[in-house]
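Q: Provided below are the primary sequence and the corresponding predicted coordinates.
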Amino acid sequence: MSIKLFDTTLRDGTQREGVSLTSEDKLRIARVLDSLGIHYIEAGFPASNPKDLELFENFDAAELENARLVAFTRTRRASSRAKDDPAVSLLPRLSAPAACIVAKSWRLHVEKVLGSTPEENLEAIRDTVSYLVEAGKEVIFDAEHYFDGFRDDPEHALSVLRAATEAGASSLVLCDTNGGTLPTELKAIVSRTVKEFSDVEIGIHTHNDAGCGVANALLAVEAGATQVQGTINGVGERCGNCDLITTIADLQLKMGLEVLPPENLSRLTEVSNFVSEVMNLTPDAHRPYVGHSAFAHKGGLHVDGVSRDPSTYEHVPPEAVGNRRRTPVGELAGKNSLRAKAKELGLEVGDVSAVLAEIKRREHAGYHYEAADASLALLIERTSGKHEPLFELESFRIISEKRADGETTVEATIKLRVGGERVISTAEGNGPVNALDRALRQAIEPHYPQLAGIHLSNYKVRILDEHRATAATTRVLIDSTDGKRVWGAVGVGENIIEASWQALVDGLEYGVGRG
């Protein structure tokens, strides 16, 4: 059974609140999806906005090696012919070899939204599909609100599909546009439809409003659908679309259907993160298969089981989808968890009980090590007596000045000993942490030149006991990078500058020690 993947990240996915892609963003994502092995890439609705039209006019579909570029449009208006409707007639001159046409299949929408009749709706479908087929386009027909329409009037919903088929559509896609159909009902309707149109490709397009987007797509395939539409990471309007990343993994690893070249399956995590980055969205750490925490084992029994046989607590090998196994360590960790985490960090733990006791004491005080591997590694070394600090701090001082002209300046002065010398360093910054970072680097970089390649990439603050107002304890998490790796460090204190200093120093010490 051959399943085709139809990606609509660049059209339906951009309807997610807060997402806006430039033409160049879309081109970058399209090329990555093509290299992954996606069969159809719907890049936008050229009649809806100048940006999408520009994309199709400038993108030669021949650039794609695996995918067919798809342009989206609606059926022609009731008062015109397809050849005279600008939203339809512009498609023949575009290089996209395929067109996806959406039309109403729910009588309620035909009468209340379009203000039309079922007969006129069917004629618009026939005219639009045949016009584009005659223009040499492969036509994929999206039956909007198909499941709601079928529930309301099965014969009308089926008549919409017949009109598209008779006019030459190569695929009939059943859309759960409102995302409210449950799996059992959806499978029954897909089965009935497949029997009615046994010689035409049936596709499925689901939304996630009832939390069933992926499940519905999988059951549609079981019922005979051979095309699955969705978006990378499930991005889309309201609660999102069917997540193609999860669906691909389920189809290939669980149902034994080869939808991607086997060697490309291990790129799912990379592609998921790439699309999140281009869309400026924080990746969901708990996303199935590809999330940072998808194969994170925290409980002692789980860690022990995985160390003996990964299949005890992993439903698939993380490497199959390009992910990796992780062992977060915190106050609930046992000895096996700590040993496994130390091994992951390239360390050996001497007195495991002493290290665990220190972790639990510090987590009780507000530290949190799951996202702070750098601080955890240094804690293990310090508790084991193996840590060598980069410098000895004598003192630091922060001066912040607000002037009458509205300008604010921050100056940090640090006194420390490094390499047997006493050094005093002063630097300005756009805030206290930035000023401290600059002053510290200025003082110790001559002794540790590798610091030049280490940069702070993220800074997060969390108030742990809000009821204490301005006297509350603060947790600071700082991420650092050398361009190849990213590591986190944590600091805690009632003084936000002190907490920031702890995280800053841990991040730099870890980076230098493993450079």
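A: Received it, and whenever you're ready, just let me know what you need.
Q: only C-alpha atoms from now on, for both contacts and neighbour counts.
A: Fine.
Q: residue 231 contacts residue 244, correct?
A: Yes: using CA atoms under 8 Å, residue 231 makes contact with residue 244 at a distance of 5.3 Å.
Q: overlap in contacts of those two?
A: residue 7 (CA atoms under 8 Å, 6 or more residues apart in numbering).
Q: how distant is the one helix or strand residue 102 maps to from the center of its chain?
A: Assigned by DSSP states H and E, residue 102 belongs to strand 98-104. Chain-centre distance of strand 98-104: 27 Å, with CA atoms, centre = their mean, to the nearest Å.
Q: who's in contact with residue 105?
A: Contacts of residue 105 by CA under 8 Å, 6+ apart are 143, 144, 145, 146, 149, 150, 156, 157, 160.
Q: mind putting the residues you listed into a markdown table with distance to residue 200?
A: Listed next are the contacts of residue 105 as a markdown table, based on distance: CA to CA, whole Å:
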| residue | distance to residue 200 |
| --- | --- |
| 143 | 14 |
| 144 | 18 |
| 145 | 20 |
| 146 | 17 |
| 149 | 20 |
| 150 | 18 |
| 156 | 18 |
| 157 | 16 |
| 160 | 14 |
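Q: would you turn these into TSV with secondary structure, neighbour count and distance to residue 410?
A: Converted to TSV, those look like this (DSSP: H, G, I helix; E, B strand; the rest coil; neighbours: other CA atoms under 10 Å; distance: CA to CA, whole Å):
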residue	secondary structure	neighbour count	distance to residue 410
143	strand	28	61
144	strand	23	58
145	coil	23	58
146	helix	28	61
149	helix	22	64
150	helix	18	66
156	helix	18	70
157	helix	25	67
160	helix	25	68
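Q: which element follows the strand holding residue 102 toward the C-terminus?
A: Assigned by DSSP H and E, the successor of strand 98-104 is helix 107-112.
Q: pull out the buried residues from that next one.
A: Of all the residues in helix 107-112, those buried under the rule 16 or more other CA atoms under 10 Å are 107, 108, 109, 110.
Q: equivalent analysis for stretch 39-59, please.
A: 39-47, 51-53, 55-56, 59.
Q: out of those residues, which comes closest to residue 313?
A: Residue 313 has its nearest neighbour among these in residue 39, at 33.4 Å by CA to CA.
Q: ok, the nearest residue to the closest one once chain neighbours are set aside to residue 115 distance?
A: What sits nearest to residue 39 in space, not counting adjacent residues and going by CA to CA, 6 or more residues apart in numbering, is residue 67, at 4.4 Å. Between residue 67 and residue 115 the computed distance is 37 Å (CA to CA, to the nearest Å).
Q: for comparison:
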Amino acid sequence: MSRKIYLYDTTLRDGTQAEDVNFTVQDKVRIAEALVDFGIDYIEGGWPGSNPRDIDFFNEVKKSKKAAGYVAAFGSTRRAKLSCDSDDNIQALLQSGAPTVTIFGKTWDLHVREALKISLEANLEIIFDSLSYLKKRVGTVFYDAEHFFDGYKANSEYAIKTLKAAIEAKADCLVLCDTNGGTMPDELVEIINNVKKEIGDYPLGIHCHNDSECAVANSILAVKNGIVHVQGTINGYGERCGNANLCSIIPNLQLKYGYQCVSEDQLKKLVKISRLVNELGNLKHNIHQPYVGRSAFAHKGGVHVSAILKNSRTYEHIEPELVGNKQRVLISDLSGKSNLIYKARDFGLEIDQNDPNLNTILEKLKELENKGFQFEGAEASFELLVRKGLGNFRKFFDLLSFRVIDEKRSALEPPFAEATVMLMVGGEIEHTAAIGNGPVNALDLALRKALEKFYPSLKTMELVDFKVRILSGKDGTKAVTRVLIESKDEKDIWGTVGVAHNIIDASYQALVDSIEYKLFKDAYK
């Protein structure tokens, strides 16, 4: 059986030190439970001696039957002038009730002399005292050797002495930390191998930061050179440039090198856990992130698509389903017939590559993209385009006219927006108006008001995102505008697009596509 690698997630502590990353106590408990389902061995919940929120988390997570046994409390060695019994931080670690405790200590002699302002021998005593005290009271104790690689390069003899102090205190694992994130891969391998010569087969871990874009590579090389415990965060969140990204480390170790990290079924939850952390942190998904990004297995060039239709291995390094992702084909002016055929299959349409409509649709697509349309984030609009081109679509309504008024009646009052629409549905004319929070909202409400009489299912549809992009800045306020709209109902979420010089017209196009797509899928899907 392949070697087991123990995973230590620090998203809830180190990850929250990233700019713009913040979780409530309830968010942290939910993430901890999801990490357990995903197969993480240790979940660092926070530093209970540093802030009330982390104290609240440890109190709350005790109630979780799923996560309580997996959490680790993080803290520092005792203060130089205090005993462990009188050190508030050490006592807070014990009071957290966490079954695992991780403490960091100074490895770099520069920090000992200039930050702590104590002797090198006194620092060794602090490391030993803190770890031995905790080890007698907690089941599992890890030692994070802070700034280990920088400390080793500055004074290798002393850096090793700090590890030996932790070994003497019977720490369960010594975690070598690249705290500044500046260690190069070849340096890291050499230092790890030197450490092993000094301390033998004692369990070693790795904790890398990403300041030189080497955190994932360094973590993988550490494992290949005997490391058994890997620390990192989901999506690589962390202070400055972030931490080692577990969403890349885990599949690389398991799928590329055969190490045992999580089960096959748990690995399929990788995309899910990545997105959960983003959603709870109110963070935008990085669509280009390896393995878990929406674009990780997306294909745009016609040559690529033609090849993956024959064999997906031609342009994919793994099967996307192994990590819970899926293959996607993008539609753009780079598209060929293969893209259209592939996307049509997604919609349940089988198109013969010799179908004369195919060339017509492709030319229409390229014409629209030349005008500024973008279908990569508006696949519902693209599906409508294909179905209309194939004659596989019926119109649900016809626009006779619309008018939007945006009036500001005084300097102190917000503008007043009203939209009026006239539609024909099955030979019946419907004329109505609505007031909204801005002209686009008013137009959206007026369209729905006119149509819900005929199509009640529109009441379950809502707009969830609205993006506007000016396509040519040189034209100023006369520039062409692209509007991307994201809508959802109780079952699906879909995107539509509109392009025009007039932002209201562009919005109308995207709104109508969204409504038409909703009506079509309710009627035929």
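A: Happy to help now that I have it. Model, not experiment: these values are computed from the prediction.
Q: so what number do they get for TM-score?
A: TM-score for the superposed chains, counting by TM-score structural alignment, normalised by the length of the first structure: 0.98, backed by 515 aligned residues with a CA RMSD of 1.4 Å.
Q: thinking again about what came up before, which one's more surrounded, residue 67 and residue 115 of the first structure?
A: residue 67 (24 against 10; other CA atoms under 10 Å).
Q: surely that one is in contact with residue 32?
A: No: taking contacts as CA under 8 Å, residue 67 of the first structure lies outside contact range of residue 32: 10.6 Å.
Q: for the equivalent of residue 13 of the second structure over in the first structure, give me its contacts.
A: Here residue 13 of the second structure is matched to residue 11 in the first structure, going by TM-score structural alignment. Applying CA under 8 Å, 6+ apart, we find residue 11 of the first structure in contact with 42, 43, 44, 45.
Q: okay, the residues you listed in TSV with secondary structure and distance to residue 390 of the first structure next?
A: Shown next, in TSV, are those (DSSP: H, G, I helix; E, B strand; the rest coil; distance: CA to CA, whole Å):
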residue	secondary structure	distance to residue 390 of the first structure
42	strand	54
43	strand	52
44	strand	54
45	coil	57
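Q: make JSON lines out of these and add distance to residue 255 of the first structure.
A: Below are the contacts of residue 11 of the first structure laid out as JSON lines (distance: CA to CA, whole Å):
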{"residue": "42", "distance to residue 255 of the first structure": "26"}
{"residue": "43", "distance to residue 255 of the first structure": "29"}
{"residue": "44", "distance to residue 255 of the first structure": "31"}
{"residue": "45", "distance to residue 255 of the first structure": "33"}
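Q: what's the farthest-apart pair in those residues?
A: Taking CA to CA, no two of those sit farther apart than 42 and 45, at 8.5 Å.
Q: what touches both of the two?
A: With CA under 8 Å, 6+ apart as the test, residue 42 of the first structure and residue 45 both reach 11, 71, 72.
Q: and which of those residues is nearest to residue 389 of the first structure?
A: Closest to residue 389 of the first structure, out of all of those and judged by CA to CA, is residue 11, at 52.5 Å.
Q: I'd like to know how far the closest one sits from residue 254 of the first structure.
A: Counting by CA to CA - residue 11 of the first structure and residue 254 of the first structure are separated by 28 Å.
Q: also residue 248 of the first structure?
A: From residue 248 of the first structure to residue 254 of the first structure the distance is 10 Å (CA to CA).
Q: so for the two, which sits in the more crowded spot?
A: Taking neighbours as other CA under 10 Å, residue 248 of the first structure and residue 254 compare with residue 248 leading, 23 against 12.
Q: translate that one into the numbering of the second structure.
A: That one, residue 248 of the first structure, aligns with residue 250 by TM-score structural alignment.
Q: so the host helix or strand of residue 56 of the second structure matches what in the first structure?
A: Using DSSP H and E, residue 56 of the second structure falls within helix 52-61. Mapping helix 52-61 of the second structure onto the first structure (TM-score structural alignment) gives residues 50-59.
Q: and the matching stretch, how far out from the chain's middle?
A: For stretch 50-59 of the first structure, the distance to the chain centre is 25 Å (CA atoms, centre = their mean).
Q: count of neighbours near the residue lying closest to residue 287 of the first structure once chain neighbours are set aside?
A: Of all residues not flanking residue 287 of the first structure in the chain, residue 294 sits nearest, at 6.6 Å (CA to CA, 6+ apart). For residue 294 of the first structure, the count of nearby residues is 19 (other CA under 10 Å).
Q: which ones are touching the residue nearest to residue 39 of the first structure?
A: 34, 37, 38, 39, 40, 41.
Q: so the aligned residue in the second structure for the last one: helix, strand or coil?
A: Yep, that's residue 41 of the first structure we're talking about. Correspondence of residue 41 of the first structure to the second structure, assessed by TM-score structural alignment: residue 43. At residue 43 of the second structure the chain is in strand, as set by DSSP: H, G, I helix; E, B strand; the rest coil.
Q: same deal with residue 413 of the first structure?
A: strand.
Q: which stretches of the stretch 151-300 of the second structure form helices?
A: 156-168, 185-199, 215-224, 246-251, 264-267, 270-280 (DSSP state H, counting those that start in this stretch).
Q: which part of the first structure lines up with the last one?
A: Okay, so that is helix 270-280 of the second structure. Taking TM-score structural alignment, helix 270-280 of the second structure hits residues 268-278 over in the first structure.
Q: ok, average deviation of the matching stretch from the second structure?
A: Compared with the second structure after fitting, stretch 268-278 of the first structure deviates on average by 0.6 Å (mean CA distance after the TM-score superposition for the first structure).
Q: counting neighbours, which bits of that stretch end up buried?
A: Buried, per 16+ other CA under 10 Å, within stretch 268-278 of the first structure: 268, 269, 271, 272, 273, 274, 275, 276, 278.
Q: now find how far off-centre it is within its chain.
A: For stretch 268-278 of the first structure, the distance to the chain centre is 6 Å (CA atoms, centre = their mean).
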